[in-house]
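Novice: I'll drop the sequence and a predicted model, then ask my questions.
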Amino acid sequence: MGEVLGGDGEYPHEKQRGPVVLRRARVGEPTTTDQRLLDSRGPADWVHTDPWRVMRIQAEFVEGFGALAEVPRATTVFGSARTPREHEEYQQGVRLGSALAGTGSAVITGGGPGTMEAVNRGASEAGGLSIGLGIELPFEQGLNPWVDLGVNFRYFFTRKTMFVKYAQAFVCLPGGFGTMDELFESLTLVQTKKVTKFPVVMFGRSYWQGLYDWIRDTMRSSGKIGDQELGLLHLTDDVEDAVRVVEEAYAAWDSTH
């Protein structure tokens, strides 16, 4: 901007830098935003500052929403990256992925090895849409070869949003801290009605029974949760039973959308 008339009759300098107004000694040399962009050759430390991280976070949301916008009904399956291929839990994951694909459902996993790979493999081999949402970690190996549509994320919370936004049900296979985090975040979102009509299936009784009993006998008995919250969980060993619960969730979701 040019000069504006001040209250004392003088014409102090005023300049706008986007939404920021600079006056008097703050004005400095006249430049434009384009000029500062093209002429800048300073240190690169600014790319690690919080304002720049906000842009990266925004970009991750945009990329994720764009990649997944046309995904049909889907089930998010959580599980361990450490399960070897010869383990029965891996074979259960393959069967589960295949059965879900047989209903016309896409499957969404964390895209890693172990039971995540197993579910992606089962879905892909059955002709279903196999989705993997990877995460930048120092010790993970990237997306497994059975992912047909993959998106990699830097930030856990961006990735978690995609797990929830594009699914109508959650299935938790045996897993470690990451799986526990996803299980309890899913329960919290359902309990607080941030998402609705979402079943949370704990698949594998021998693995989950102790945790389920503790939730029932300690959390519920001490009044920390009620019967309704306990009812959010469905414990099973049977692929067909898990798929039945998921299909009921699809029907409930379809009735409200």
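Specialist: Yep, that arrived.

Novice: use CA for all of it now, contacts and neighbours both
Specialist: Fine.

Novice: assign the residue nearest in space to the middle of the chain to helix, strand or coil.
Specialist: With distances taken as Cα atoms, centre = their mean, Lys160 lies nearest the centre of the chain, 2.0 Å away. Secondary structure, DSSP: H, G, I helix; E, B strand; the rest coil: Lys160 is helix.

Novice: next one for the comparison:
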Amino acid sequence: MTGRGDQRPDEKQKGPIVLRGERRNESTTTDQRLLDSRGPSDWVHTDPWRVLRIQAEFVEGFGMLAELPRAVTVFGSARTPRDHLEYAQGRALGTALAEAGYAVITGGGPGAMEAANKGCSEAGGLSVGLGIELPFEQGLNDWVDLGINFRYFFARKTMFVKYSQAFVCLPGGFGTLDELFEALTLVQTKKVTKFPVVLLGTDYWGGLYDWIAKTVLENGKVGEKDVKLLHLTDDVDDAVRVVHEAYKAWEDAH
């Protein structure tokens, strides 16, 4: 029997970590694996190291965006062609937001995201891109003035919500839908307040809006006030008006 503070015969100490049984047979030390460049590199993929990388992403994001002026995040498909009307609308939206005094934040990719960044940058606004490491998507578009790439979606999502006063969703796919419903959930549960969510494009978003306003509401899965969290429009100026009115209400309350 061993007393408190005594080491068992089958026990090995690695800093604050205790290894027992077969786990104690590891022959190398943390310092050795760190300093020996000839050794395996698997350690950079372990969970404890991953925690530090996650922490670093939050630190970098908070540090870069801490002094960002009031901003609006624009979501939309990376697959939107440059000659498409949706691209032109995204560009017009970026311009209108910049002229209204808002920075524009996007996912930093091509398509609708590029369009919003381009419109903002051309109008003299601050164009921000928060990219994500993906196996099939290129890096930040050329119209991003301030950009950062993330490894982890959840760190990136935090930045979108924390540093935006509103979300405007252009037509998009799973990524846009993911961000849309994330925002709605946060507003519904009052994790964030005074946060309008605008769907720009009635032909594209109308079916989803009707499904929520009818099927989901009529089945009691959401309340009427939840449906009102969404604003559906085709008009860029109307979208900016919704954003600005919500921002002014928040400003007056604070």
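Specialist: Happy to help now that I have it. What you see is a predicted model, and the numbers here were worked out from it, not measured in a lab.

Novice: what's the residue nearest to the centre of the first structure aligned with over in the second structure?
Specialist: Counting by TM-score structural alignment, Lys160 of the first structure lines up with Lys157 in the second structure.

Novice: distance of Tyr212 of the first structure from Tyr90 of the first structure?
Specialist: According to Cα to Cα, to the nearest Å, Tyr212 of the first structure stands 22 Å off from Tyr90 of the first structure.

Novice: who has more neighbours out of the two?
Specialist: Neighbours per residue (other Cα atoms under 10 Å) separate Tyr212 of the first structure from Tyr90, with Tyr90 holding more: 25 against 18.

Novice: which one in the second structure is aligned with that one?
Specialist: Aligned partner of Tyr90 of the first structure by TM-score structural alignment: Tyr87.

Novice: now do the contacts for its match.
Specialist: Tyr87 of the second structure makes contact with Thr80, Pro81, Gly111, Ala112, Ala115, according to Cα atoms under 8 Å, 6 or more residues apart in numbering.

Novice: check which helix or strand covers Ser77 of the second structure.
Specialist: Taking DSSP states H and E as the definition, Ser77 of the second structure sits outside all helices and strands.

Novice: which one in the first structure is aligned with it?
Specialist: Taking TM-score structural alignment, Ser77 of the second structure has Ser80 as its aligned residue in the first structure.

Novice: go on, Val168 of the second structure?
Specialist: Structural alignment (TM-score structural alignment) places Val168 of the second structure against Val171 in the first structure.

Novice: what number of residues lie near the counterpart of Gly142 of the first structure in the second structure?
Specialist: The equivalent of Gly142 of the first structure in the second structure is Gly139 (alignment by TM-score structural alignment). Gly139 of the second structure: 16 surrounding residues under other Cα under 10 Å.

Novice: distance of the closest residue to Gly139 of the second structure other than its chain neighbours relative to Val144 of the second structure?
Specialist: Residue nearest to Gly139 of the second structure in three dimensions, not counting chain neighbours: Gly109, with 6.5 Å by Cα to Cα, 6 or more residues apart in numbering. Separation of Gly109 of the second structure from Val144 of the second structure (Cα to Cα): 9 Å.

Novice: could you do Gln32 of the second structure as well?
Specialist: Separation of Gln32 of the second structure from Val144 of the second structure (Cα to Cα): 41 Å.

Novice: likewise Lys194 of the second structure?
Specialist: Distance from Lys194 of the second structure to Val144 of the second structure, by Cα to Cα: 27 Å.

Novice: between these two, which is the more surrounded one?
Specialist: Val144 (26 against 19).

Novice: wait, isn't the more buried one in contact with Gly131?
Specialist: No: counting by Cα atoms under 8 Å, Val144 of the second structure stays clear of Gly131, with 10.2 Å between them.

Novice: what sits in contact with each of these two?
Specialist: Common neighbours of Val144 of the second structure and Gly131, counting by Cα under 8 Å, 6+ apart, are Gly108.

Novice: and the match of Val168 of the second structure, that's in a helix?
Specialist: No: according to three-state DSSP, Val171 of the first structure belongs to no helix; its state is strand.

Novice: list the contacts of the aligned residue in the first structure for the residue nearest to Gly139 of the second structure.
Specialist: Here Gly109 of the second structure is matched to Gly112 in the first structure, going by TM-score structural alignment. Taking Cα under 8 Å, 6+ apart as the criterion, Gly112 of the first structure is in contact with Ala81, Gly132, Gly134, Glu140, Gln141, Gly142, Leu143, Asn144.

Novice: for Gly112 of the first structure, give its distance to Gln16 of the first structure.
Specialist: Taken as Cα to Cα, the span from Gly112 of the first structure to Gln16 of the first structure is 48 Å.

Novice: and for Trp253 of the first structure?
Specialist: Computed as Cα to Cα, the Trp253 of the first structure to Gln16 of the first structure distance reads 49 Å.

Novice: and those two? which has more neighbours close in?
Specialist: Trp253 (16 against 13).

Novice: mind checking which helix or strand the more buried one is in?
Specialist: helix 239-256.

Novice: now do the buried residues in that helix.
Specialist: Under the neighbour-count criterion of 16 or more other Cα atoms under 10 Å, helix 239-256 of the first structure has Val239, Ala242, Val243, Val245, Val246, Glu247, Glu248, Ala249, Tyr250, Trp253 buried.

Novice: for that helix, packing partners?
Specialist: Judged by 3 or more Cα pairs under 8 Å, 6 or more residues apart in numbering; DSSP states H and E, helix 239-256 of the first structure is in contact with helix 88-102, strand 169-172, strand 200-203.
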